[in-house]
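Trainee: Pasting the sequence and the predicted coordinates here, then a few questions.
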Amino acid sequence: MADTLHSRTDALRDILERQYQTHTGQLLELTADSRRPDHGGHDPDTLRALMETARQGIADTAGALRRISEGTYGRCESCGGEIPVARLEILPSARHCVPCQARKRA
């Protein structure tokens, strides 16, 4: 029998919480590097890009955790349909089903 979102929500929440901590730790380290004269070995442009990636990761995971608490997690923000559990297991912060995500990129 296929996993349902309800049966996987706790595991997905745990993954999201770990990802949030990872992104937060990365941003803290990169922020400290940005204050060093040598930028922690990064060129300034790369450092800014890495910091933006960490910020986006924080925002994405925080949004997914918020959707879990609101009861809207696993629903596509575009069409309102269910996001397959398999997609959420690969990308727990997914906000769109695959067809809607593909349309957004087109």
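Mentor: Structure's in. What do you need? Numbering: from 1, shown residues only.
Trainee: Please make it C-alpha for all contacts and neighbour counts, starting now.
Mentor: Will do.
Trainee: nearest residue to Ala54 other than its sequence neighbours?
Mentor: Here the nearest residue to Ala54 in space, its sequence neighbours aside, is His23; by Cα to Cα, 6 or more residues apart in numbering that works out to 5.1 Å.
Trainee: surely the one you found meets Asp60?
Mentor: No. His23 lies out of contact with Asp60 (Cα atoms under 8 Å); the separation is 10.2 Å.
Trainee: Could you check how far Asp45 is from Met51?
Mentor: 10 Å (Cα to Cα, to the nearest Å).
Trainee: out of those two, which sits in the busier spot?
Mentor: Met51 (20 against 9; other Cα atoms under 10 Å).
Trainee: also this one, for the comparison:
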Amino acid sequence: MTHDFSAAQRARFRALLEEQREADRSNAFAATRNMQLISDARQDSSTDDEHDPEGVTLAFERSSEAAMVQRSERGVAEASAALARLDDGSYGLCEECGNEIATARLEARPATTLCIECARRHGA
């Protein structure tokens, strides 16, 4: 079974997914760079985080950037997987129930793998 997209819709989803993937790659790169800057700043400060107010701030900032890298890398993987589904004809089909995912949902979340009903059941 395949979702019946027009050529224009397929091109639109491809553009959305490529844009999402590129934005996530850029975000991961920036967050990785920020983590390096934080590490460099930390080398110039006290190593006693417990008593150095800057150490705690730097640790929190580094943790936040690490989370951004993980989210962005997950976004790159999701967009890449969606592009592969677009190529093999399975894009737009719910991975759980096999029903078509509404076009409006795909416009809002191009890399989604679940229809709205299944997403609600999973709390996604």
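Mentor: Now that the structure is in, tell me what you want to look at. In this text the structure is predicted, and so the values were computed from the model without any measurement.
Trainee: coming back round to it: Validate this expectation: the residue nearest to Ala54 of the first structure resides in a strand.
Mentor: No. Looking at His23 of the first structure with DSSP: H, G, I helix; E, B strand; the rest coil, it is helix, so not inside a strand.
Trainee: and it, what does it touch?
Mentor: Ala54, Arg55, Gly57, Ile58 (Cα atoms under 8 Å, 6 or more residues apart in numbering).
Trainee: Now intersect those residues with the helices, please.
Mentor: Ala54, Arg55, Gly57, Ile58 (DSSP state H).
Trainee: with the residues you listed in mind, which one is nearest to Leu88 of the first structure?
Mentor: Ranked by distance to Leu88 of the first structure (Cα to Cα), those are led by Gly57 at 15.2 Å.
Trainee: measure that closest one to His23 of the first structure for me?
Mentor: Remark: distance between Gly57 of the first structure and His23 of the first structure (Cα to Cα) = 6 Å.
Trainee: And the counterpart of Ile101 of the second structure in the first structure, how close does it get to Pro37 of the first structure?
Mentor: Ile101 of the second structure maps onto Ile83 in the first structure when the alignment is built from TM-score structural alignment. Counting by Cα to Cα, the gap from Ile83 of the first structure to Pro37 of the first structure is 46 Å.
Trainee: More neighbours: which of these two?
Mentor: Taking other Cα under 10 Å, Ile83 of the first structure and Pro37 do not tie; Ile83 has more neighbours (19 against 8).
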